[in-house]
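K.L.:
what follows is a predicted protein model with its sequence.
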Amino acid sequence: MLDSVPTALWTATDIALATGGRIEGGAFDATGVVFNSRETAPGDLFVALKGARDGHEFVASAFAAGAVGALVERPIDGGPCIVVPDTLKALEALGAAARDRAPHIRRGAVTGSVGKTSVTQAIKAGLDLAGPAHASVKSYNNHIGVPLTLARMPIGVQRAVFEIGMNAPGEIGPLSRMVQPHAACVTTVGPVHIEAFADGEAGVAREKADIFDGLGPGGVAVINGDNAWTEVLRAHALRAGARVVSFGSAPEHEARLIDFVPGPDGARVKAEVFGRTHLFDLKQSGFHWGLNSLAVILMLDALDVPIEIALAALAEFQPLAGRGQEKTVRIHGGAFTLIDESYNANPLSMKAGFMSLGARPVATGARRVVVLSDMLELGDHSRALHEGLAEGIDAAAIDVVHTAGPQMRALHDALPVERRGEWRETAAELAAIAPDLVRSGDVVMVKGSNGSKASLVAAALADLERRLETDAMESV
């Protein structure tokens, strides 16, 4: 086991032993690990990674912000350094050392085309109730985020959960083997990042299944039993030697969704888990949270957290920013409800969002409105998948559809005239006419891929209340 002290996450000696580096400039004790100099806090180890910019350019800034040491490929003046041949490989080694020095920590890993960040954070909420825990922050789920999250894992926690994502083939397996989870979950598989796979969604399914490669003997694979690719996931998990448990709507699943009733403040769920029926509340109203909640319960069970604690955590878990947060926005003549789903979008999450919005009651004369920006990384399937959203919009009886982006033009043209709202080339142009998009009593969902800037429209709509207050002050 590496040397450690109760007050330090890493000592300089620990880091040098883990990475094979040499200490220059003296010893230090680090209480955190960062790679962004703007996020550096006193006591941190700064890792100088090479990306669009060379992290060595920011070592001085990190020291100025309170970093006690730096992991570098060449000595830098300003503070103690540990010099290694490759800082990314050194970060990976530090993460592996954090894992190996704490074999008592039960680790979970989550991936999926939709919902992986929210499910990961909901699992973390349950882990926190059960004892000291650790998890990914933000969406730190790639070749940097996963080893960074491992390297930040304190030796004193009991459990941890890691989000694992991908943009291209071959990314998930190595990250899962790095984490070596005791339980791994695929929330669902859908047409996301399909432009990177020659065989489209089938390739995505195989890539997601690679999360089971990191499971050791006795590991648990948690899979979505309602997905078209369930058997691909199950077969891969069984080849890896995992015990498979599934969630879905059919009786054969270990966690079966019986009913999901959305309301103005969340939803009531009825489910059968390992043969016992449970009724529980969520602060999430989206229909996809019926199955998401069961994924959380099965993952927590696999990490030795009782279902009573899991249900208590789910009951208090708030929607994450841009992932279903709701707000009542006052405007002239009344108010409207804003559902901010602007962080990301794909065909699966769009359909789930339409279903959830369609189930929301609206006052007489009010409308269900969606404001959509382009879904990205869909390759040659993009036009067809954007046009195909019209079916889900019709099924949910959405009243008005405002759109932004060249890909969303295909949906705009596919809609019947009575549903067509505004279309603009960019989300910024749509945000500029925010007052024209809504009226009092409406329930409005904003959704789009992060890169197509749906968040600009969500922010502009939320800002209408400030405009109202400004107008009121100016009229006094």
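P.N.:
Great, that's in hand. Numbering: from 1, shown residues only.

K.L.:
drop to CA atoms for contacts and neighbour counts, all remaining ones
P.N.:
Will do.

K.L.:
quick one: the helices in the stretch 1-150 of the chain?
P.N.:
Remark: helices of the stretch 1-150 of the chain, listed N- to C-terminal, are 12-19, 59-64, 87-100, 116-130, 145-151; assignment by DSSP state H, counting those that start in this stretch.

K.L.:
give me the contacts around the second one.
P.N.:
Meaning helix 59-64. Taking CA atoms under 8 Å, 6 or more residues apart in numbering as the criterion, the residues outside helix 59-64 that touch it are 37-38, 40, 46, 48, 69-70, 76-79.

K.L.:
nearest the middle, which residue of this structure would you pick?
P.N.:
Thr117 (1.9 Å; CA atoms, centre = their mean).

K.L.:
is that one in contact with Phe162, as I believe?
P.N.:
No - distance between Thr117 and Phe162: 9.4 Å, which falls outside the contact criterion (CA atoms under 8 Å).

K.L.:
how close does Glu387 get to Gly55?
P.N.:
When distances are taken as CA to CA, to the nearest Å, Glu387 and Gly55 turn out to be 43 Å apart.

K.L.:
my error: substitute Gly200 in the last question.
P.N.:
Plainly put, Gly200 is 35 Å away from Gly55 if you go by CA to CA.

K.L.:
returning to what we had before: mind putting the helices of the stretch 1-150 of the chain into a markdown table with distance to Met445?
P.N.:
Rendered in a markdown table, the data for these read as follows (distance: least, CA to CA, whole Å):
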| stretch | distance to Met445 |
| --- | --- |
| helix 12-19 | 47 |
| helix 59-64 | 40 |
| helix 87-100 | 39 |
| helix 116-130 | 18 |
| helix 145-151 | 30 |
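
K.L.:
can you pull out the strands in the stretch 101-250 of the chain?
P.N.:
All strands of the stretch 101-250 of the chain, identified by DSSP state E, counting those that start in this stretch, fall at 106-111, 133-135, 159-163, 183-186, 220-224, 243-248.

K.L.:
for the shortest one, packing partners?
P.N.:
So that's strand 133-135. In this structure, strand 133-135 packs against helix 116-130, strand 159-163, with contacts taken as 3 or more CA pairs under 8 Å, 6 or more residues apart in numbering; DSSP states H and E.

K.L.:
who wins for proximity to His332 among the ones you listed?
P.N.:
Distances from His332 to each of these were compared using CA to CA; the minimum, 34.1 Å, belongs to helix 116-130.

K.L.:
elements contacting the closest one?
P.N.:
Under the contact definition 3+ CA pairs under 8 Å, 6+ apart, helix 116-130 sits against strand 106-111, strand 133-135, strand 159-163, helix 288-302, helix 307-316.

K.L.:
and here is the other one:
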Amino acid sequence: MRPDTDATKSVLWSAQELQSIMGGQWVGQVPEDLHVTGVNYYAGQVEPGDVVITTEPKTWRSSAYKNTNEIIQTFFDNKHAAVVVAGQLPANYRSDNPVLLVKNTREALDALGEAARNRIRGTVVAITGSAGKSTTKEITRFLLCQQGTTKGSRKNYNHGPGVPLMLAETPPDMRFGVYEFSVDLPNVTEKKASIIRPDIAMITNIHSDHLQFYGTLEKLTDQKCLLFKSLQPEGIVVLNHDATLFDRQLTNAKAANVKNIITFGTHEDADMKIIDYSLHSESSDVRVIFHKQEISFHVNQPGTHSIMNCLGALAAVHAAGGDWIKAAEDIKKAPVLSRHNEKYTVELASGDITLIDDTFSANPASVEAGLAVLGLKKPRKGGRRIAIMGEIKELGDTSAQLHAALAPHVIDAQVNVLFTVGRDLEGLWDALPKTMEGEHSEDPEHIAKAVVKEMHGSDILWVKGSRRSTANLEMILSAIKKTGKNIRKKSLVMNEAQEKRSQSQYKQQQKKRTPPFRTINELHTPSAFEVVFVGDTAFGENYQAQYESYGEENILKARGYDAPLAKVRNMLEEADLVVANLETPLTDLKVSPFAGQKSWVHWGDIKQTPRHLLANNISTVGLANNHMFDFGEEGFYQTLHSLEEAGITYFGGGATIDEAGEAFIAQSQIDGKVFTLAMISMYAGPSRKKDSFKMYASEKDRGLNPISFKRVRNEIKRVRKEYANTFVVLFPHWGPNYKWRSDRQARLAERMLKEGADLILGHGAHMIQEIEKHDNQWLIYSIGNFMFNSKGRYGKLDAPPYSAIAKLRVDTLSGAFHKSLHLYPIVTDNRKTDYQTRFVTEREFKEVVALLSCRYSDSVRFSNDVKCDKEESNEETRFYIKLPL
């Protein structure tokens, strides 16, 4: 169930209704009992049971919409009920799944939204305004949920196609529907208003925003008031009496023959009037009077803007026929939206800092409100208020003046240090005292480095702007968080005194390590859980230093640590969790105790590696592999310490064999049910007797988890006993380099599957190896390299230059968990990629499929057991092989 609705997921549309409303003709096999439980057009967000409306740039009038007509088979693979397509089916489509062919899918969506509105029997509330509309919508939705079945807009689907989409997803028997409504171009706004036809229309406020398109506040106000023209007879308009151009809004309402108006605010003539309020650093208390009744309530967010959002929500509840007094009592439990003054505590070597993420969106009014909240917060002794501001877009010719007008608010907030990003914010500095500390730049990376250098313990950092702007505030936020995680209280570089510390003391500390456990999506119930697994991973500092000594380019120094993964980063960032095989120790030791004994000795930077793993959303690593002990026991200790200080979860290695063999546990709530992923990392290297480097853990000694059937069996039994709905993945490092799987791998794999594993995802060969299906269990011998940054020996050893990224997707179908594994082939031969891991082309994908098919137990059965497809995401084409689990 989508987290935006508080009603049980129900059947919305039948096949006959869809055709009757949207027109066109059904093709394929249309089940008589076709049940549509959702509607969507975003390919990356559709769910089982949805009818998917395809998009394409021309008819949808924006290049932001990709042509999804070409990937309709993907929708059916993911259990979607039906697909609506414009024109004709793609030439390569060969299926009899239900497809509704219409003339124009964009117009068909409007028609479906309009039909949905016609059948809604409850009260429809539409909320617009310059600032606070998403928050006010969400508070109103929450309050009405306490009083009856309610549907609310998902996220902020408030634009042209978003409004009919949200209506189409509303069951007809909802008591309340609460929808966000944005200003579009005039013809779009009016069309959208005629579809939603609200019973209640609210304008939260009018501020300088979108002036690039409308020129003046007056024209912007008139545009927002177009919503009144479609108000239902006897409908109610809710207005903020304190808002700019309130009289103009009132005039527009009367011109639209609106008979019922409720106002709120501090103004003497407001219907719902604030009598008194008190502001605190984290909350507020308010006293209001409405219809001669006085009440007090508590707001769990700071600032006068939060009070006004809540007051508007109470007025909307009353207008919708709800109990506003009960709602006032419930306000203290209202949810806080992400990136709306979202607070973090980040630990630095000099102490904790408070980080406030206020980057959901920005206009001058919301910046002023955010600065006011910053001014309410008092830093601890020695701390400062540091403001980081990104420029505001769509302000038109007055942009520079509007940015400069923020100066008094910066001063009132008692900002000690100011950082600004973006050209139009430069003028702000001319309006500030010359003594103001900080820096301005149009380069967000420069500002990110400056902020990290400036901040210290007890500071309060407030970041404001829109993540959609060129200010790239996401980079700055990430730099602050990652620096905090990676700076330790004591230096990571061991000095002489630290080296003399007894190993027994260190082992005692290590035994207290928290078990590798992670809860995903704690604050909401997602509809799916996606985990990405990648193979052998190392930034390759040892290789690049060697090449540099030969006079060649060191790519890490010349291009930076982010360059090698730039072409696959989007997939990493999309995942709920990314797990990698970290095939290098993190150490600053200069000489390995095995120098001259091992052909290849790896090392990674103790600061840069964790920082850039996290920057690429890699937060969990397996350690059981042949390079983790390249610098012996001391290098292994440094690795564990570095990962722990960075907040990176590790498994497959530890202070004892029990620690090393312990499964990594990740849990996520999916549609209200807890799903548990258990992963066991192990190294199938030489036996203990032949382990000349003493890398395996024991009851008393640190080290890696060696392969052991008994230990695997016992650990699987333990996790299945302790956790419900457990899916067990084994993550072994094994096999010969640059070769297909060995007979030993096959023997080990068959035995481990019998011990109760659900899936084996191996690595270690530096290339993709065979895949096999044993009953309902899948075995992927090797997903190969992910990032190694060595020249490699693919050509010399005649090995295919391919590896794979694996993605486990878990959702629900008919109340049960539905799982699938997607293998995305990648090219990892750095002589071909110039040290940038990339997805395969269509030609290369066909080559990978042919290689795997011919090495499958039955090449004919291969095409039945797996499905080959592609997806479009972030302007990338990703080919994949889908394995049902």
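P.N.:
Sure, I can see it. Everything numeric in this text was worked out from a predicted model, so none of it was measured.

K.L.:
the contacts of helix 59-64 of structure 1 in strands, which ones?
P.N.:
In strands, judged by DSSP state E, the following of the contacts of helix 59-64 of structure 1 are found: 46, 69-70.

K.L.:
follow-up on the earlier one: let's have the strands of the stretch 101-250 of structure 1 in JSON lines, adding mean neighbour count.
P.N.:
Formatted as JSON lines, the strands of the stretch 101-250 of structure 1 follow (neighbours: other CA atoms under 10 Å):
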{"stretch": "strand 106-111", "mean neighbour count": "26"}
{"stretch": "strand 133-135", "mean neighbour count": "24"}
{"stretch": "strand 159-163", "mean neighbour count": "28"}
{"stretch": "strand 183-186", "mean neighbour count": "30"}
{"stretch": "strand 220-224", "mean neighbour count": "29"}
{"stretch": "strand 243-248", "mean neighbour count": "22"}
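
K.L.:
now do the same for Pro416 of structure 1: its match in structure 2.
P.N.:
Pro416 of structure 1 maps onto Pro433 of structure 2 when the alignment is built from TM-score structural alignment.

K.L.:
and the residue nearest to Ala253 of structure 2 when sequence neighbours are not counted, how far is that from Ile127 of structure 2?
P.N.:
Distances taken as CA to CA, 6 or more residues apart in numbering put Phe228 closest to Ala253 of structure 2, at 6.1 Å, once the chain neighbours are dropped. When distance is defined by CA to CA, Phe228 of structure 2 is 11 Å away from Ile127 of structure 2.

K.L.:
any common contacting residues for those two?
P.N.:
Any residue near both Phe228 of structure 2 and Ile127 by CA under 8 Å, 6+ apart counts here, and that gives Ala201.

K.L.:
mind checking what secondary structure the match of Pro416 of structure 1 has?
P.N.:
In terms of secondary structure, Pro433 of structure 2 is coil; the call rests on DSSP: H, G, I helix; E, B strand; the rest coil.

K.L.:
looking at it, Gly32 of structure 1 is touching Gly43, isn't it?
P.N.:
Yes - with the criterion set as CA under 8 Å, Gly32 of structure 1 and Gly43 qualify as a contacting pair; they are 6.5 Å apart.

K.L.:
quick one: closest of the helices and strands packed on strand 133-135 of structure 1 to Arg323 of structure 1.
P.N.:
Once CA to CA is applied to those, the stretch that comes out nearest is helix 116-130, at 7.8 Å.

K.L.:
any idea how far the match of Pro416 of structure 1 lies from Lys754 of structure 2?
P.N.:
Note on Pro433 of structure 2: its distance to Lys754 of structure 2, by CA to CA, is 73 Å.

K.L.:
that older thread, just the helices and strands packed on strand 133-135 of structure 1: most buried one?
P.N.:
For these, the stretch with the most neighbours on average is strand 159-163, a mean of 28; neighbours defined as mean count of other CA atoms under 10 Å.

K.L.:
what span of structure 2 is that one aligned with?
P.N.:
Taken onto structure 2 by TM-score structural alignment, strand 159-163 of structure 1 occupies residues 176-180 there.

K.L.:
quick one: average offset of the matching stretch versus structure 1, please.
P.N.:
Once superposed with structure 1, the aligned residues differ from stretch 176-180 of structure 2 by a mean of 0.6 Å; criterion: mean CA distance after the TM-score superposition for structure 1.

K.L.:
contacting residues around the equivalent of the residue nearest to the centre of structure 1 over in structure 2?
P.N.:
With TM-score structural alignment as the criterion, the equivalent of Thr117 of structure 1 in structure 2 is Ser134. Shown here is Ser134 of structure 2, whose contacts under the criterion CA under 8 Å, 6+ apart are 156, 180.

K.L.:
separation between Ser134 of structure 2 and Ala126 of structure 2?
P.N.:
Distance of Ser134 of structure 2 to Ala126 of structure 2, given as CA to CA: 11 Å.

K.L.:
can you check Thr204 of structure 2 too?
P.N.:
11 Å.

K.L.:
ok, now Arg878 of structure 2?
P.N.:
According to CA to CA, Arg878 of structure 2 and Ala126 of structure 2 sit 39 Å apart.

K.L.:
ok, Thr68 of structure 2 next?
P.N.:
Summarising the geometry, the distance separating Thr68 of structure 2 from Ala126 of structure 2, computed by CA to CA, is 30 Å.

K.L.:
quick one: the helices in the stretch 301-450 of structure 1?
P.N.:
For the stretch 301-450 of structure 1, helices defined by DSSP H, counting those that start in this stretch occupy the ranges 307-316, 347-358, 382-387, 389-395, 408-414, 427-431.

K.L.:
need the overlap of contacts for Ser134 and Ala126 of structure 2.
P.N.:
Each of Glu180 lies in contact with both Ser134 of structure 2 and Ala126 under the rule CA under 8 Å, 6+ apart.

K.L.:
contact partners for Gly358 of structure 1?
P.N.:
Gly358 of structure 1 sits next to 368, 396-398 when contact means CA under 8 Å, 6+ apart.
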